[in-house]
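Asks: A predicted structure for the sequence below; I have some questions about it.
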Amino acid sequence: MAQPIRVGLAGFGISATVFHAPFFATMPEYELVAVLERTKNESPQKYPSVRVVRSIEELVADPSIDLVVITTPNETHFPYSKLALQAGKHVVVEKPFTNTSAEAQELVKLAAASDKILSVYQNRRYVSDFFTIRDVLDKKLLGEVHEFEGHYDRYRAEARPQAWREAAKPGSGILYDLGAHLIDQALYLFGLPQNITADIRQQRPHAKVDDYFDLRLNYGFTKVILHAGMLVREPGPRYMIHGTIGSFIKNGEDPQEALLRAGVLPTGDNWGREPEAIHGLLHTEIDGKLVRQTIPSQAGDYGLYYKNLYNTIVHQAPLKEKPEHGYNTVRLIELALESHSRQCTIPCSGLLDVEYR
């Protein structure tokens, strides 16, 4: 194996400690060497070999760092990514890619002009339900899909006073946070939509930013519904997919995030495996016979994102999570906000025609 990719991690909040650092700690392809913490010194307590830096400028100036991973608040994604690319680093940036499509477009151009990799951390491509859904659709087990409905519902009625995602500033709110996952999945599975209709709300009395959305993406024959809310105490199915010959219904959630939050390291053969109780229901017709049965979920693995990235950086394999994908997600968020503001359906203009797989 080649030398491990040396990582500088910008931020040490939930995103860094749950979704990134555990994989650098368990994958021989990577070595975590530095962490940006503005005032605290928490990272060496968990990873004694790392050193703490106090600014993004100090992080990107370190000649030993190959890859900068940006997990800081959304308004920093654009300026920090730009600084890291200009310093000659490969860059991974948490979703959403940027707060505006203009910023996203600038980063796409900057990455194209450099010999460095810029990638968006779309880890929800690497979860159990998405792997299973992709397999069902690729095998045409439902025929031609006419309706796809994806939910990201939860119940949290109380405010989180220190949560920057709930503060009234650009890039905050559930559409930028959870919508970025669902939109990316829709683009991956179905490509670019023709038009969009959006309903975006503040449902909780204390809300300063959106905490509910319902997006309708029109693909002609296929309709995609993407929904998220914070006042759903008893969620229904996470995905409901209906095609010309069958349906697939999926409840529950990939177990990886809960395990990582509990401090479990992502190792072992059972990592990312869902319990049978939440395996999906397939009701369709196969070889002329009706079939109604649960089908085993494929194992999820966020670590595959970083395995693929390693192959891109070291072995020049095609990049799977492209900066153009990040641009398209941000552009669709902007179009959703415009649709809601105008209370009408609008064309999906300004999207980039780029391959997703």
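Replies: That came through fine. Given the structure is predicted, the values throughout are model-derived calculations rather than measurements.
Asks: For the rest of this, base every contact and every neighbour count on C-alpha atoms.
Replies: OK.
Asks: ok, now which ones touch the closest residue to P44 other than its chain neighbours?
Replies: Among residues not flanking P44 along the chain, V50 sits closest, at 5.8 Å (C-alpha to C-alpha, 6 or more residues apart in numbering). By C-alpha atoms under 8 Å, 6 or more residues apart in numbering, the residues touching V50 are L32, V33, A34, V35, S43, P44.
Asks: Using JSON lines, please lay out those together with distance to I278.
Replies: Shown next, in JSON lines, are the contacts of V50 (distance: C-alpha to C-alpha, whole Å):
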{"residue": "L32", "distance to I278": "35"}
{"residue": "V33", "distance to I278": "39"}
{"residue": "A34", "distance to I278": "39"}
{"residue": "V35", "distance to I278": "37"}
{"residue": "S43", "distance to I278": "35"}
{"residue": "P44", "distance to I278": "38"}
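Asks: now that we have the residues you listed, which one has the most neighbours?
Replies: When the contacts of V50 are compared by neighbour count (other C-alpha atoms under 10 Å), V35 ends up highest, at 29 neighbours.
Asks: Which other helices and strands does the strand or helix carrying that one contact?
Replies: Element membership for V35 (DSSP states H and E) is strand 30-36. On a contact count with 3 or more C-alpha pairs under 8 Å, 6 or more residues apart in numbering; DSSP states H and E, strand 30-36 meets strand 5-10, helix 21-26, strand 51-53, helix 56-61.
Asks: please redo it, this time with the cut-off set to 7 Å
Replies: The helices and strands touching strand 30-36, judged by 3 or more C-alpha pairs under 7 Å, 6 or more residues apart in numbering; DSSP states H and E, are strand 5-10, helix 21-26, strand 51-53.
Asks: which stretch among those comes nearest P79?
Replies: Across these, P79 has its closest neighbour in strand 5-10 (12.3 Å, C-alpha to C-alpha).
Asks: another structure for you, compare them:
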Amino acid sequence: MRTINTALLSYGMSGKIFHAPFLQLHPGFNLLGSWERSKKLIQQDYPEAISYPSLASILEDDNIELVIVNTPINSHYEYTKAVLLAGKHAVVEKAFTVTAAEAIELEAIAREKRLKLSVFQNRRWDSDFKTVKKIVDQGVLGDLVEVTFAYEQHLPDLNAKAHLETPSPGAGLLRDRGSHVTDQALSLFGMPDAVFGDLRIVRKDSQVNDYFDMLLYYPDLRVRVKGSFICREMAPAYILHGQLGSFLKHRGDKQEDRLVAGDKPDFDTWCTEPEGLEGTLHTLRNGEVIRESVSTERGNYVEYFEGVYQSIVNGADEPVTGRDGVNTMRVLEAAIKSNEEGRVVPIF
């Protein structure tokens, strides 16, 4: 089996929790090391790994084939461009970039150099969203009319990570959590015709948007994408209403919780939701109204990395393509413009 030597650009929470365990699990990847600016931590977990002193040292290492750009959003464009120009494949954390123009340029560079470029939208492989996708694919609700995707939490205190709370082009909940639910919506329904966006600051002492509510307009469908840090009691994260029925599902994926707790993923049992979080399907089936619980699909982020592996080794499409990243940035940018101008913004 061909092995892809891979390097991280950071070994903080993202590298330690969301990337390294799955790179270690998948036999097609070899975690060669990480750029570490001050704290040298990767060798505590992976003794054979290299602690690279600079980005240049990674770009100059001919053994590295794939680079994970998992640094703050403001740096994604600069670092990813450097990685691609060095002839290496790239996986880029969400949000892909700060602007749609940056995303378009990166996609063009990757295409020109025949490199693989993928956005790390791991939430497509959450157990809850996989269940929603199954319901949509089955068509059991009939033609969809109204859909809500929400990423709500109760985190009223400011984040200790200064770059998340300091005003900058890449800061705010819209690009952070909002990029996830926007990508989920676009992966199911494609690009909308227009967007209306409402951004707010609701936490005490916050300086960045920590509430967003977007309405995506499709010819016969409206998709609401929303997020907030002040929800002590959460409504279902996924609400779908169609001509035949409805489906409701709370957010319940436990992969992040287990990874933070130090659990290691595997291929076979990772990661099931606890009982009691099943979705509710209330619809018309064979002329009879039914209301029943729907078992939750199993989530596993290793499926994303398998997609990356297949794209590099066998030429398959990336699991989340550069064009997917461009489209998400176009919608987020339209929402920001809509909020500033107080109007619905068409997407051409």
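Replies: That came in fine, so what should we check first? Source: prediction; values computed, not measured.
Asks: Determine which stretch of the helices and strands packed on strand 30-36 of the first structure is the most buried.
Replies: Of all those, strand 5-10 has the most neighbours on average by mean count of other C-alpha atoms under 10 Å, namely a mean of 24.
Asks: next one: that strand to chain centre, how far?
Replies: Relative to its chain's centre, strand 5-10 of the first structure lies at 19 Å (C-alpha atoms, centre = their mean, to the nearest Å).
Asks: what packs against that strand?
Replies: Strand 5-10 of the first structure packs on strand 30-36, strand 67-70, going by 3+ C-alpha pairs under 7 Å, 6+ apart.
Asks: Save those strands as a markdown table, and put in distance to Q194 of the first structure too.
Replies: A markdown table is the format used below for these (distance: least, C-alpha to C-alpha, whole Å):
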| stretch | distance to Q194 of the first structure |
| --- | --- |
| strand 30-36 | 40 |
| strand 67-70 | 32 |
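Asks: Return the residues in contact with R154 of the first structure.
Replies: When contacts are counted by C-alpha atoms under 7 Å, 6 or more residues apart in numbering, R154 of the first structure touches G229, M230, L231, V232, R233.
Asks: who touches stretch 2-19 of the first structure?
Replies: With contact meaning C-alpha under 7 Å, 6+ apart, stretch 2-19 of the first structure is reached by 28-37, 43, 59, 65-72, 260-261.
Asks: any idea which helix or strand comes after the host helix or strand of F130 of the first structure?
Replies: Per DSSP H and E: F130 of the first structure is located in helix 128-138. Later in the chain than helix 128-138 of the first structure, the nearest helix or strand by DSSP H and E is strand 145-151.
Asks: gap between that following strand and the chain center?
Replies: How far strand 145-151 of the first structure lies from its chain's middle: 18 Å, per C-alpha atoms, centre = their mean.
Asks: Can you get me a residue count around the residue nearest to A235 of the second structure when sequence neighbours are not counted?
Replies: Nearest residue to A235 of the second structure, sequence neighbours excluded (C-alpha to C-alpha, 6+ apart): H250, at 7.2 Å. Neighbour count for H250 of the second structure, taken as other C-alpha under 10 Å: 18.
Asks: Kindly provide the distance from H250 of the second structure to E292 of the second structure.
Replies: Remark: distance between H250 of the second structure and E292 of the second structure (C-alpha to C-alpha, to the nearest Å) = 15 Å.
Asks: and if you look at V225 of the second structure?
Replies: Distance, V225 of the second structure to E292 of the second structure, using C-alpha to C-alpha: 26 Å.
Asks: Looking at the two, which is more packed in?
Replies: V225 (25 against 12).
Asks: so who does the more buried one touch?
Replies: Contacts for V225 of the second structure were tallied using C-alpha under 7 Å, 6+ apart; they are T148, F149, A150, V181, T182, D213, M214, L215.
Asks: list the ones among the residues you listed that the first structure also has?
Replies: When the contacts of V225 of the second structure are mapped onto the first structure and scored by both residues aligned by TM-score structural alignment, their matches' C-alpha atoms under 7 Å, the shared contacts come out as T148, F149, A150, V181, D213, M214, L215.
Asks: if we can go back for a sec, for the contacts of V50 of the first structure, which pairs are in contact in the second structure too?
Replies: Counting by both residues aligned by TM-score structural alignment, their matches' C-alpha atoms under 8 Å, the contacts of V50 of the first structure that remain in contact in the second structure are L32, V33, A34, V35, S43, P44.
Asks: Tell me which residue lies nearest the centroid of the first structure.
Replies: Q122 (3.2 Å; C-alpha atoms, centre = their mean).
Asks: ok so L226 of the first structure is a helix residue?
Replies: No - counting by DSSP: H, G, I helix; E, B strand; the rest coil, L226 of the first structure falls outside a helix, being strand.
Asks: corresponding residue for it in the second structure?
Replies: Aligned by TM-score structural alignment, L226 of the first structure pairs with V225 of the second structure.
Asks: Show me what counts as buried in stretch 90-109 of the first structure.
Replies: Neighbour-count burial for stretch 90-109 of the first structure, counted by 16 or more other C-alpha atoms under 10 Å, picks out 90-101, 103-105, 107-108.
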